[in-house]
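Asker: the sequence isn't on hand, but the structure is:
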C-alpha cells in the first residue's frame, strides 16, 4: 500500500490485483483488509467511486458464498432470501444473470449485510474467546492451601522440590510444567477457529501449566482454567498429603479481570518502545514457530506444515496467514509491527502472498 494508492483483488470474480488510486483509504486500510466499494475506470486510473464499507473476514466470506450459491438455491430458499433482504431483491431473477450482472443487481445487499453486521457488533460487542493450549476456556483459578498445624515450611519446600512436574523458580516459587509433548488431539480439542490461545513457556521452551508459591503459612496454586485447577489440586494433594488443609478455590472470568483492572496503576517496569517491541516479537516468534507444527481448526485440524503439502491446503494456509496478518496489523502497540515474512518463506508459499 502506498500513500496515494493500493492494490486490491476482486474476491468474487477473482483475477489479479489491480492498482487503485485513492488517498483517504490508504490511511485507514491495513494489509488484507476486506471492503465493499464501487471501482471505476477514469481515463488511465482505476478509482473508488463512493464510500468504502470495511468488512470483517467472516462476514465477507458468508456474503461471497451467498452470492456464488444463489443459482443453486431451491425456490423456497430464494423466497426466504428475498424476504430477508427486502422485496426489491429478486433472487430468482438474479440467479439467471451473468456474474457481473448479478453483482450489479445485488449491489444493495453489500450495504445491507454490512449494516446488519455493524449493528450486531455495536449492540453485542464480541469478547475474544480465550483458550489455553489444552483448549480449555480461560478462567483464572487461585487455589489456597493452609499449612497444617505442625507442618514446617521446609517440609513443604522439600516435597515440592522432589516433584518432577514442578520446577523451582525461587526458594518459594515453582513452575508447574508439562514434561511430555502434548498430543495433537489434545492440542486441538475444543478450540474454536475464532479463539485466541494463551500460552506461557519457560526459557527452555517448556510449557508452563501454572504457578505455585509459598506465602507464609499458605500455599497458593494459580492456573488459567477450571480443568487445570482440578488436575493441580490432585497433584498437590498427592505430593503434600496431610501437610496441608482443605483448599479454598477462587475463580475470576476474563470479564471480571478486565473490569477490576486499575488503569491508573504504575507500570512495574519502565521499558522503552524498542524494548517492548523486542519482547513482544520474541514471544510471537516462539509462539508461531510452535503453531506451525500444531493442528489448526480452520485447516481441517492439520498443522500448517502438513497442510501446505497439497494445492488446496496451500491456499487455505495462505488465507489463514492473511487473516492473522490482518488481525495483528489492527492490534495496538508493539504487536501491530510484527512481521510474518518468515512464516510465508518457511512454509514455501511466498508466491501466494498477493
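Answerer: Done, it's in. Quick caveat: nothing in here was measured; it's all calculated off a predicted structure.
Asker: rest of the way, CA atoms for contacts and neighbours
Answerer: OK.
Asker: is residue 263 in a helix, a strand, or coil?
Answerer: Assigned by DSSP: H, G, I helix; E, B strand; the rest coil, the conformation of residue 263 is coil.
Asker: try residue 15
Answerer: coil.
Asker: wait, what's in contact with it?
Answerer: By Cα atoms under 8 Å, 6 or more residues apart in numbering, the residues touching residue 15 are residue 9.
Asker: and it, how far from residue 140?
Answerer: Counting by Cα to Cα, to the nearest Å, the gap from residue 15 to residue 140 is 48 Å.
Asker: ok, second structure coming up, stack it against the first:
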C-alpha cells in the first residue's frame, strides 16, 4: 500500500505477520468484513470476486489503517509505536511522520469540491463540521467528481493534508444511511460516556466538554461502520443487476410491443384511415399517426378500453399523458404498406390488436408482434452509444446543443415544485435559511449526478452549473 509521494507502509505490513499482531488484526478485520460475510453467507475471497479485487483490497486497507490506531490489550501496545521503536531507523523521516499521523487519525465522511486533476481537491468534513480543507492528491483526483461523498482518513504531514490509502466512495443513498447510522451511534456513545463518568466521579466538566470527549472517543472506534455500510451497498448493487419491475398505469409490467398488420392492397390505407377517425379513443395527430387514449376522468365504452382496476403497489410505475391529462395507451401508425400498433405492455398490445383486427377486417393480413423487455432496450441502446456519439456534428456544436437544452430545462425547474424541497420551487425555498441549505444540497446532487460516470469529452460532463447557484443567490454555499 503506497501512499502519496514516497509514503509507504510496506514495512508495517511485514511487521503485521509477527505472531503478536496476527490475531488482534484478525479481530479488527472481522469487525469490518464480518457482518457482510455473515449476512451474505460468503467468505472474503467470495466477496472479492463479487465486488472486484481493487475494492476488496481497499476494504482490507481500511481495516489495516483502523488497526494502526488501536491500543491492543492487555498492555495497550500499538503496532506503529512498536514498529518505529524497533525498526524506525530503517524508515525515512517522511515515512515516520506519516505513520505517526496515521496513529492518531480517524475515518470521516467528506464532500469533495474544487477538484484540480492530478493535484488537489477541497474536502468538507460532513461529520465534524468546519471549513473545507485543501488535500494534496494525485491519482484519486482523476476519478473524483464534484460533490462526491468519500469516506477516508485525511492526515497532516509536513504541513500538507494527504489521503491515506483506504478511500471508499459512497453513493448518495449509502451516504445518507451512513450519516443516520453514525448520528444514532454517536448519541448512544454520548449517553454511555455520561453514565460512565458519573460512576467514576471525574473532575467537573461542562456538558459540552463531555460531549466533545465522547465524540472523539466515538470517532476513533467508528471505522467499521463505514466499511459495513459501504460493503453492504456494494454487494447489493453487484448482486442485483436486474432492473426493477416497472409498471404502467394499468398495473401491467412495462414491455415494448410492436404489432404490424400488412395491408392487402394499395388502396386499403385510405379506408382504414377513415375507420380510425371514427373511433373516439383514437386521437389523430396527422394522416399517418394516432394516439390511443383513455380520457380523464375515464368513461369506459365499448371501444375496447380496459376495465377499471387498481395499480399494484409493488414497483415504480410510469404513465404517459397528453397535455389534456388523457392517458396514452398506445400509438397507431398507418403507411401505404402496414398498420402498426405500439404499446408498453403485453396486455395493452393484445387489447389494441383485437380492436384493430376488428376495425380493419379483410383489409389487413395476419398480425406479427415484436416484444422487447426494458433490459433488451437498454442493452441495444448501450450498444449503439458509440455510434450515436460518432455524430457528424462537430464536438463544439454537440456541446452547445446539450448545454442549451440543460440550461432551458433548469431555468424552468427553478420555478417548479421539487419533492426534495418539500414541494417548493428552488426560488421559493431559497428565501429562508433552512430552505437555502436544502436547495444547496439539491444543487449538489443534480450537479454530481449529471457529471458522474461520464468521460471528460461528454457534453454533460462539461456543463457549468455556476449560473444556477448565482441565480439563486447561493454562491457562498458552493464549496
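Answerer: Noted; the coordinates are in hand. What you see is a predicted model, and the numbers here were worked out from it, not measured in a lab.
Asker: which residues touch residue 44 of the second structure?
Answerer: Contacts for residue 44 of the second structure (Cα under 8 Å, 6+ apart) come out as 33, 37.
Asker: and for residue 318 of the first structure, the neighbour number?
Answerer: Close neighbours of residue 318 of the first structure, defined as other Cα atoms under 10 Å, add up to 21.
Asker: what does it correspond to in the second structure?
Answerer: By TM-score structural alignment, residue 318 of the first structure lines up with residue 440 in the second structure.
Asker: the stretch 251-400 of the second structure: strands as residue ranges?
Answerer: In the stretch 251-400 of the second structure, the strands defined using DSSP state E, counting those that start in this stretch lie at 256-262, 282-286, 289-294, 317-318, 327-334, 338-343, 368-372.
Asker: how about the helices in the first structure?
Answerer: For the first structure, applying DSSP state H gives helices covering 57-69, 75-85, 91-95, 99-105, 107-123, 153-161, 184-188, 226-240, 254-260, 273-291, 304-307, 311-329, 341-346.
Asker: check the separation of the first and last residues in stretch 35-52 of the first structure.
Answerer: Start-to-end span of stretch 35-52 of the first structure (Cα to Cα) is 6 Å.
Asker: residue 405 of the second structure versus the nearest residue to residue 341 of the second structure once chain neighbours are set aside, what's the distance?
Answerer: Spatial nearest neighbour of residue 341 of the second structure, excluding adjacent residues (Cα to Cα, 6 or more residues apart in numbering): residue 332 at 4.6 Å. Separation of residue 332 of the second structure from residue 405 of the second structure (Cα to Cα) stands at 29 Å.
Asker: the more surrounded of these two?
Answerer: More crowded of residue 332 of the second structure and residue 405, by other Cα under 10 Å: residue 332, with 23 against 12.
Asker: what residues are up against the more buried one?
Answerer: By Cα under 8 Å, 6+ apart, the contact list for residue 332 of the second structure reads 289-292, 339-342.
Asker: save these as a markdown table, and put in neighbour count too.
Answerer: Formatted as a markdown table, those follow (neighbours: other Cα atoms under 10 Å):
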| residue | neighbour count |
| --- | --- |
| 289 | 17 |
| 290 | 21 |
| 291 | 20 |
| 292 | 24 |
| 339 | 24 |
| 340 | 21 |
| 341 | 23 |
| 342 | 24 |
